[in-house]
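*Asks:* sequence plus predicted model, see below.
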Amino acid sequence: MGLKLLTSNSKRQLSMSVSQPVSAVNLSAQSPNAAEGNIKADKKSGKETELPPVYSPNSTYVVGNMIIDKKTGRAIEAPPGYNPNSLVVGNVIINKETKEIIAPKPGPLDLQHDVSKIIPKGYTRATFNGLDVHVFVTNTKKHKVSVSLGNKEHVAEEFTSMVDSDTLVMINGSLFGGKPHEKYYSETYGPFAINGHIYEPPGDYKINYDYPVFAYKNDENNNEIAYVGFLDEYTFKNEIAPSAKFVIGGTHTLLVNGQKQVEGHDKAVNPKGVAPRTMLGIREDGSLILVVVDGKNLNGEVFITTEGNKVSGRSGISLYEGAEIMKNLGCIHAINLDGGGSSRMYYNGRVVSKPTDPGRPIGSTVIVKIKETEE
């Protein structure tokens, strides 16, 4: 079954984008007098008091947790995965020739680099420009993913009240509208369906097809696939929703067929503005990636990440940075969901993100649960 992507430029040709190589760092250019990492020095004399076994002040120096030979610039002692053909960029180890990431150094993964080959299944707390990023990668054999409108019809609900006893991971979903005390309240603006059942907004609300969708289903070989793009009413109700596990609307597409493509409802969300973000993507192996990027408190206080970094002047990321993050996580399709004060992630019994508006009710969610029988 094909999908007609009704973008603002319906004739646009989609093509695979090529990842840009990561800039390499010349380790031999580091200061030979550096004393950092696991070296301790006497405050008065400046002499080292505790040194790694292979450290020698005449022939080596330290960069992070690596011991480097002064003459060759090669690491003598390094984290697993490092070899003479490797370089360190940020907090990852890079192959000199291919520029591929071999292994992470200790600490949060930096999502400004391609981490698609080292990001593990399950939950990972990463970082992007000093902001905490919460990532969950599903295992198609172990996890099942769906969407929910909560327990009450046409009412936004407190986020954790939407957690079931078997919920492993949950993020907020679509944009929603109205006020909880009004007679009619739309829990989602864009197209929304669960196992073929289409959500029809109440009262005067109508499904808004200006919002793109993320449609998740199995193909003829029972592989998990997704479509990301814009739909008209006929395509949504007759071609996509009937066979989909779920369809959820977002504000903008981020990646389509591996290509960065930020298109959507600019009046609802400014793609260049920065805010906390919630994003959903899929990789070629069928695994889904759920992402929440933290931001700054609404009252203007400086936000401090879990690593203790102070972030001032930034309250999150732009959608173009969101596309970069999802690309670096290995997604081929990705969409931006509701963000700002709505962005939050629940994992393993608690909210692990830091919502800027923790009391805000939520209209819909994306949920990950453990399959009863592992495939």
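*Replies:* Nice, thanks for sending it over.
*Asks:* alpha carbons only for contacts and neighbour counts from here, please
*Replies:* OK.
*Asks:* which stretches of the stretch 151-300 of the chain form helices?
*Replies:* Assigned helices in the stretch 151-300 of the chain, in chain order: 233-234 (criterion: DSSP state H, counting those that start in this stretch).
*Asks:* that one: strands as residue ranges?
*Replies:* For the stretch 151-300 of the chain, strands defined by DSSP state E, counting those that start in this stretch occupy the ranges 167-172, 192-194, 197-198, 213-218, 224-229, 246-249, 252-256, 259-264, 277-283, 288-293.
*Asks:* and the last one, how far out from the chain's middle?
*Replies:* Taking the mean C-alpha point of strand 288-293 and that of its whole chain, the gap between them comes to 4 Å (Cα atoms, centre = their mean, to the nearest Å).
*Asks:* what's in contact with that strand?
*Replies:* 131-138, 171, 276-283, 316-317, 331, 343-345, 353 (Cα atoms under 8 Å, 6 or more residues apart in numbering).
*Asks:* return the set of buried residues in that strand.
*Replies:* 288-293 (16 or more other Cα atoms under 10 Å).
*Asks:* quick one: that strand to strand 277-283, angle?
*Replies:* Using axes from the mean of the first three to the mean of the last three Cα atoms, to 10 degrees, one finds that strand 288-293 and strand 277-283 are set 160 degrees apart in direction.
*Asks:* which strands and helices lie in contact with the helix or strand just after strand 288-293?
*Replies:* Remark: after strand 288-293, the chain's next helix or strand is strand 303-304, criterion DSSP states H and E. Counting contacts by 3 or more Cα pairs under 8 Å, 6 or more residues apart in numbering; DSSP states H and E, strand 303-304 is packed against strand 310-311.
*Asks:* output the contacting helices and strands for the strand it packs on.
*Replies:* strand 303-304.
*Asks:* need the strands of the stretch 151-300 of the chain in a markdown table (columns: distance to Lys152).
*Replies:* As requested, the strands of the stretch 151-300 of the chain are exported to a markdown table (distance: least, Cα to Cα, whole Å):
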| stretch | distance to Lys152 |
| --- | --- |
| strand 167-172 | 16 |
| strand 192-194 | 16 |
| strand 197-198 | 16 |
| strand 213-218 | 23 |
| strand 224-229 | 28 |
| strand 246-249 | 18 |
| strand 252-256 | 27 |
| strand 259-264 | 29 |
| strand 277-283 | 23 |
| strand 288-293 | 24 |
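*Asks:* select, out of those, the one closest to Ile335.
*Replies:* strand 252-256 (4.5 Å; Cα to Cα).
*Asks:* show me the one of the strands of the stretch 151-300 of the chain that comes nearest Val366.
*Replies:* It's strand 167-172; of those, that one is closest to Val366 (Cα to Cα) at 5.4 Å.
*Asks:* buried ones in that closest one, by neighbour count?
*Replies:* Of the residues in strand 167-172, those buried (16+ other Cα under 10 Å) are 167-172.
*Asks:* put this beside the first:
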Amino acid sequence: MNKKRKVTLKYLAPFMVILLLICQMTYVYAATTISNGYTKKTILDKTCYIYQTDSSKESVDLSVYPTGSKQTLNNMILSNKNLTLTAKTNSNFMEYGQDAVAFYGFAYANGKLYYNGKLIPNNDPTKITLDSRLVSLVYKNNGSVLIDRLKYNGTDTVKSAITNAKFIVSGSRALLINGVDKFSTYGNDDGWPNESHDRTMLGIKNDNKTFLLVVAKSITGKEGVKIMKELGAYNAILLDGGGASQMYINGTGTVVGSSGTYYGTALIAYKN
């Protein structure tokens, strides 16, 4: 390589870096745009049922019905019965049947902690035996989000998680944490997240817009990450799926899934 060519490359390098950054920014801004409210959209060849909240007018909370009191999704409500509910999806893993285990993992709503379908007295996590496979998304009252495998042996992350928490929901895997793909770090330690199934997911954007998502055409967790990125999610979690996946829209009814399924937990969007 002659001297003249070396000098040329030296001065071109900064411009090449800038061009690469512009391309990356362009990719981010090319993400699929969705309107607030309910949308049915094909993303990456998958049929997606999406409800995105208007963060200035709507919020999301968790509805909890312990084992023995499960409800169909259309009948599930929040503790404040005067709220106008706009959309609902299934959330925690559960067993099928009205009298079966209502849900697995942590659930926290209205200041009460639940685990594996039961209310935890005094919110004391030492009264339970943890299943370390499940991941929880903690949504704080200030809008901040934590996704982690909660535990109390060694480091007590349960007590810190429920402090100033609005709700906690549990799923099989984190998809995105602070914009970074977390799903790929788990490997193949559990088959279900890596298999193709209908999926229910929760995504939260940087501007606190929250979207409930059901993908009716079977996808893997890895494909779920791609869809969440395409929708602009910053934090996202993989919830129950398969035959449990369902979305209910106020004024429309069930748009995907079986309306006869009984649940112990549901994510519900409502008007402030």
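*Replies:* Received, thanks. What you are looking at is a predicted structure, and each value in this text was computed from that prediction instead of being measured.
*Asks:* how close are the two chains, by TM-score?
*Replies:* The TM-score (TM-score structural alignment, normalised by the length of structure 2) is 0.76; 238 aligned residues with a Cα RMSD of 3.1 Å.
*Asks:* most centrally placed residue in structure 1?
*Replies:* The centroid of structure 1 falls nearest to Val291 when counting by Cα atoms, centre = their mean (3.0 Å).
*Asks:* apart from its neighbours in sequence, what residue is nearest the alignment partner in structure 2 of that residue?
*Replies:* When structure 2 is aligned by TM-score structural alignment, Val291 of structure 1 is paired with Leu213. Residue nearest to Leu213 of structure 2 in three dimensions, not counting chain neighbours: Ile50, with 4.7 Å by Cα to Cα, 6 or more residues apart in numbering.
*Asks:* could you measure the aligned residue in structure 1 for the one you found against Ser148 of structure 1, distance?
*Replies:* Aligned by TM-score structural alignment, Ile50 of structure 2 pairs with Val135 of structure 1. Separation of Val135 of structure 1 from Ser148 of structure 1 (Cα to Cα, to the nearest Å) stands at 20 Å.
*Asks:* looking at these two, which is more packed in?
*Replies:* Using other Cα atoms under 10 Å, the more surrounded residue of Val135 of structure 1 and Ser148 is Val135, with 24 against 20.
*Asks:* how far out from the middle of the chain is stretch 260-268 of structure 1?
*Replies:* Taking mean C-alpha positions (Cα atoms, centre = their mean), stretch 260-268 of structure 1 and its chain are 18 Å apart.
*Asks:* distance between the ends of it?
*Replies:* End-to-end distance (Cα to Cα), stretch 260-268 of structure 1: 20 Å.
*Asks:* now do stretch 139-158 of structure 2
*Replies:* Start-to-end, stretch 139-158 of structure 2 (Cα to Cα) is 13 Å.
*Asks:* and stretch 55-68 of structure 2, by the same measure?
*Replies:* Counting by Cα to Cα, the terminal residues of stretch 55-68 of structure 2 are separated by 34 Å.
*Asks:* tell me which residues are up against that stretch.
*Replies:* With Cα under 8 Å, 6+ apart as the test, stretch 55-68 of structure 2 has contacts from 53, 71, 76-79, 98-103, 107-109, 114, 117-119, 166-169, 207-210, 263-272.
*Asks:* need the buried ones from those selected in ChimeraX.
*Replies:* Selection of buried members from the contacts of stretch 55-68 of structure 2 for ChimeraX, criterion 16+ other Cα under 10 Å:
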select :53,71,76,77,78,98,100,101,102,103,107,108,109,114,117,118,119,166,167,168,169,208,209,210,263,264,265,266,267,268,269,270
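*Asks:* following the lengthiest helix in structure 2, which helix or strand shows up next?
*Replies:* When structure 2 is parsed with DSSP state H, its longest helix is helix 3-29. Under the assignment DSSP H and E, the closest C-terminal helix or strand after helix 3-29 of structure 2 is strand 37-43.
*Asks:* helices and strands around that following strand, which ones?
*Replies:* strand 46-52.
*Asks:* tell me which residues of the strand it packs on are tucked away?
*Replies:* The neighbour-count check on strand 46-52 of structure 2 (16+ other Cα under 10 Å) flags 48-52 as buried.
*Asks:* now it against strand 37-43, angle please.
*Replies:* Using the same axes, to 10 degrees: strand 46-52 of structure 2 against strand 37-43 is 160 degrees.
*Asks:* name the helices or strands packed onto strand 46-52 of structure 2?
*Replies:* Packing contacts for strand 46-52 of structure 2, counted by 3+ Cα pairs under 8 Å, 6+ apart, involve strand 37-43, strand 210-219.
*Asks:* the helix or strand just after that strand vs structure 1, average distance?
*Replies:* Scanning forward in sequence from strand 46-52 of structure 2 by DSSP H and E, the next helix or strand is strand 58-64. Compared with structure 1 after fitting, strand 58-64 of structure 2 has a mean deviation of 1.0 Å; criterion: mean Cα distance after the TM-score superposition for structure 1.
*Asks:* may I see the buried residues of strand 58-64 of structure 2?
*Replies:* 58-64.
*Asks:* okay, the angle between that strand and strand 165-171?
*Replies:* Using the same axes, to 10 degrees, strand 58-64 of structure 2 lies at 60 degrees relative to strand 165-171.
*Asks:* roughly how far is strand 58-64 of structure 2 from the heart of the chain?
*Replies:* 12 Å.
*Asks:* likewise stretch 248-267 of structure 2?
*Replies:* Worked out by Cα atoms, centre = their mean, stretch 248-267 of structure 2 lies 17 Å from the chain centre.
*Asks:* hmm, back to that, which of the helices and strands packed on strand 46-52 of structure 2 sits closest to Lys4 of structure 2?
*Replies:* That would be strand 37-43 among those, by Cα to Cα, at 48.4 Å.
*Asks:* the closest one vs strand 85-90, what angle?
*Replies:* Using the same axes, to 10 degrees: strand 37-43 of structure 2 against strand 85-90 is 40 degrees.
*Asks:* list of residues touching strand 37-43 of structure 2?
*Replies:* Under Cα under 8 Å, 6+ apart, the answer for strand 37-43 of structure 2 is 32, 47-54, 227, 230, 249.
*Asks:* now that strand on structure 1. Mean distance?
*Replies:* Mean for strand 37-43 of structure 2 is 1.6 Å (mean Cα distance after the TM-score superposition for structure 1).
*Asks:* buried ones in that strand, by neighbour count?
*Replies:* Residues of strand 37-43 of structure 2 classed as buried: 37-38 (neighbour count, 16+ other Cα under 10 Å).
*Asks:* switch the buried residues of strand 288-293 of structure 1 over to JSON lines; also include distance to Lys217 of structure 1.
*Replies:* Output for these, formatted as JSON lines (distance: Cα to Cα, whole Å):
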{"residue": "Leu288", "distance to Lys217 of structure 1": "12"}
{"residue": "Ile289", "distance to Lys217 of structure 1": "15"}
{"residue": "Leu290", "distance to Lys217 of structure 1": "17"}
{"residue": "Val291", "distance to Lys217 of structure 1": "20"}
{"residue": "Val292", "distance to Lys217 of structure 1": "23"}
{"residue": "Val293", "distance to Lys217 of structure 1": "26"}
